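Enquirer: One predicted model, sequence on top.
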Amino acid sequence: MTSGKAGTKSWRLTFERRSAPYVEPLMGWTGDDDPLATVELSFPTLRSAIRYAERQRLPYVVEATEEHNGNQRQSVSRKMKHAFSDETLERLGLGSLRESYDKAVAGAEARQDRRGEEGWGWPMAVVCDPSLSLDAKRSILIDWAWTEYLIDQATNEGKPENGRPSRLHEVELALLALERGNAVVESAAPAPAQAAQAVAA
């Protein structure tokens, strides 16, 4: 037999086992209670595989084979998202806020932030929502920007997501509006020393 390489350059998504296989006592066959153990999904590109995992909210690890990347294992989900966040902030002139955004994203789970595309009809609604803290707004919008970026990539690959164009530009405008509004609030707030003088007078 000879083996060719046709169709081997795609990416596969497999699921980790949730239960161990067992030996069926009557016939001695190997049984399995995990229906996802045999499921394997194929994707033409790494981005499309990541897009699927993100959309389904699946934690994932990318394992590159020798053909893809020198037989190295990489957990790139957070790295890619973090790099995207930094690049976006730099491009929008908000690079000085990287640490603030890192902190906001790190606290998203504790705050139980909703995903932007699921909770609000349009990105500016996040900026205008009085029930959200500044950190929550930052986290939701940068996460929404990542989702729209993946949709933009899918469209560029000729596979539009849900048949709709990316709304990345709208989310970026919302990020700019959020930080402009925050800068105005911070500049209007009295400095601590001025506030103390006003109380003493």
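Expert: Arrived safely. Numbering: from 1, shown residues only.

Enquirer: contacts, neighbours, all on C-alpha from now
Expert: Will do.

Enquirer: which stretches of the protein form strands?
Expert: 11-14, 22-23, 30-31, 40-43, 62-63, 73-74 (DSSP state E).

Enquirer: pull the longest helix from the protein.
Expert: When the chain is parsed with DSSP state H, its longest helix is helix 134-156.

Enquirer: For that one, name the packing helices and strands.
Expert: Applying 3 or more Cα pairs under 8 Å, 6 or more residues apart in numbering; DSSP states H and E, we find helix 134-156 packed against helix 46-55, helix 77-91, helix 98-106, helix 108-111, helix 116-119, helix 123-128, helix 168-188.

Enquirer: hold the first one in mind and look at this next one:
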Amino acid sequence: MKARIFQKPKNAMQSGRAGTGRWMLEFAPAEARKADPLMGWAGSGDTQRQLRLGFASREEAVAYAEKNGIEVEVTPTPERRLKIQAYADNFR
């Protein structure tokens, strides 16, 4: 079973950075989704797709994966780039 470890990004609708320091372990899909013949909703029999584990640090997440024999891919956190501009720049 494969999984990926990543740092939870900030939601586009939030101004603060609460909860963004958490590291998440998310399992890769084991089977493709297919449309339900009756309702047309997409679904699969893969129950691990619904599971997402949160950790305080990257090391804790990697240690958990190694302890349970989970093959992981660690995605590095992208560097934050700030675009600093003043309101007066709109009128140049």
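Expert: Okay, I see it. Just so it is clear, the structure is predicted and the values come from calculations on it, not from any experiment.

Enquirer: After superposition, what's the TM-score here?
Expert: Put the two chains on top of each other and the TM-score (TM-score structural alignment, normalised by the length of the second structure) is 0.68; 69 aligned residues with a Cα RMSD of 2.1 Å.

Enquirer: before we move on, the earlier item: make a markdown table out of the strands of the first structure and add mean neighbour count and distance to T155 of the first structure.
Expert: Below are the strands of the first structure laid out as a markdown table (neighbours: other Cα atoms under 10 Å; distance: least, Cα to Cα, whole Å):
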| stretch | mean neighbour count | distance to T155 of the first structure |
| --- | --- | --- |
| strand 11-14 | 18 | 19 |
| strand 22-23 | 12 | 44 |
| strand 30-31 | 11 | 42 |
| strand 40-43 | 12 | 15 |
| strand 62-63 | 16 | 22 |
| strand 73-74 | 12 | 26 |
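
Enquirer: Can I get these in a markdown table including distance to S100 of the first structure?
Expert: Shown next, in a markdown table, are those (distance: least, Cα to Cα, whole Å):
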| stretch | distance to S100 of the first structure |
| --- | --- |
| strand 11-14 | 33 |
| strand 22-23 | 49 |
| strand 30-31 | 50 |
| strand 40-43 | 35 |
| strand 62-63 | 28 |
| strand 73-74 | 26 |
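
Enquirer: Can you say which of those is nearest to A193 of the first structure?
Expert: Judged by Cα to Cα, the one of the strands of the first structure that comes nearest to A193 of the first structure is strand 73-74, at 50.0 Å.

Enquirer: which bit of the second structure covers that closest one?
Expert: Using TM-score structural alignment, none of the residues of the second structure align to strand 73-74 of the first structure.

Enquirer: Name the nearest residue to the residue mapped onto A56 of the second structure from the first structure, ignoring sequence neighbours.
Expert: Aligned counterpart of A56 of the second structure in the first structure: P44 (TM-score structural alignment). Nearest non-adjacent residue to P44 of the first structure, counting by Cα to Cα, 6 or more residues apart in numbering: S10, 4.8 Å away.

Enquirer: contacting residues for the one you found?
Expert: The contact partners of S10 of the first structure, taken as Cα atoms under 8 Å, 6 or more residues apart in numbering, are 42-46.

Enquirer: Mind filtering these down to those shared with the second structure?
Expert: Retained in the second structure (both residues aligned by TM-score structural alignment, their matches' Cα atoms under 8 Å) from the contacts of S10 of the first structure: 42-45.

Enquirer: I'd like these written out as TSV, with distance to A200 of the first structure added.
Expert: Listed next are those as TSV, based on distance: Cα to Cα, whole Å:
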residue	distance to A200 of the first structure
S42	70
F43	68
P44	69
T45	66
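
Enquirer: Pull the number of nearby residues for E170 of the first structure.
Expert: Neighbour count of E170 of the first structure, defined by other Cα atoms under 10 Å: 15.

Enquirer: Distance check, R98 of the first structure against T38 of the first structure.
Expert: Noted for R98 of the first structure: a distance of 41 Å to T38 of the first structure, by Cα to Cα, to the nearest Å.

Enquirer: Of the two, which one has the most company?
Expert: Comparing R98 of the first structure with T38 by other Cα under 10 Å, the one with more neighbours is R98, at 17 against 11.
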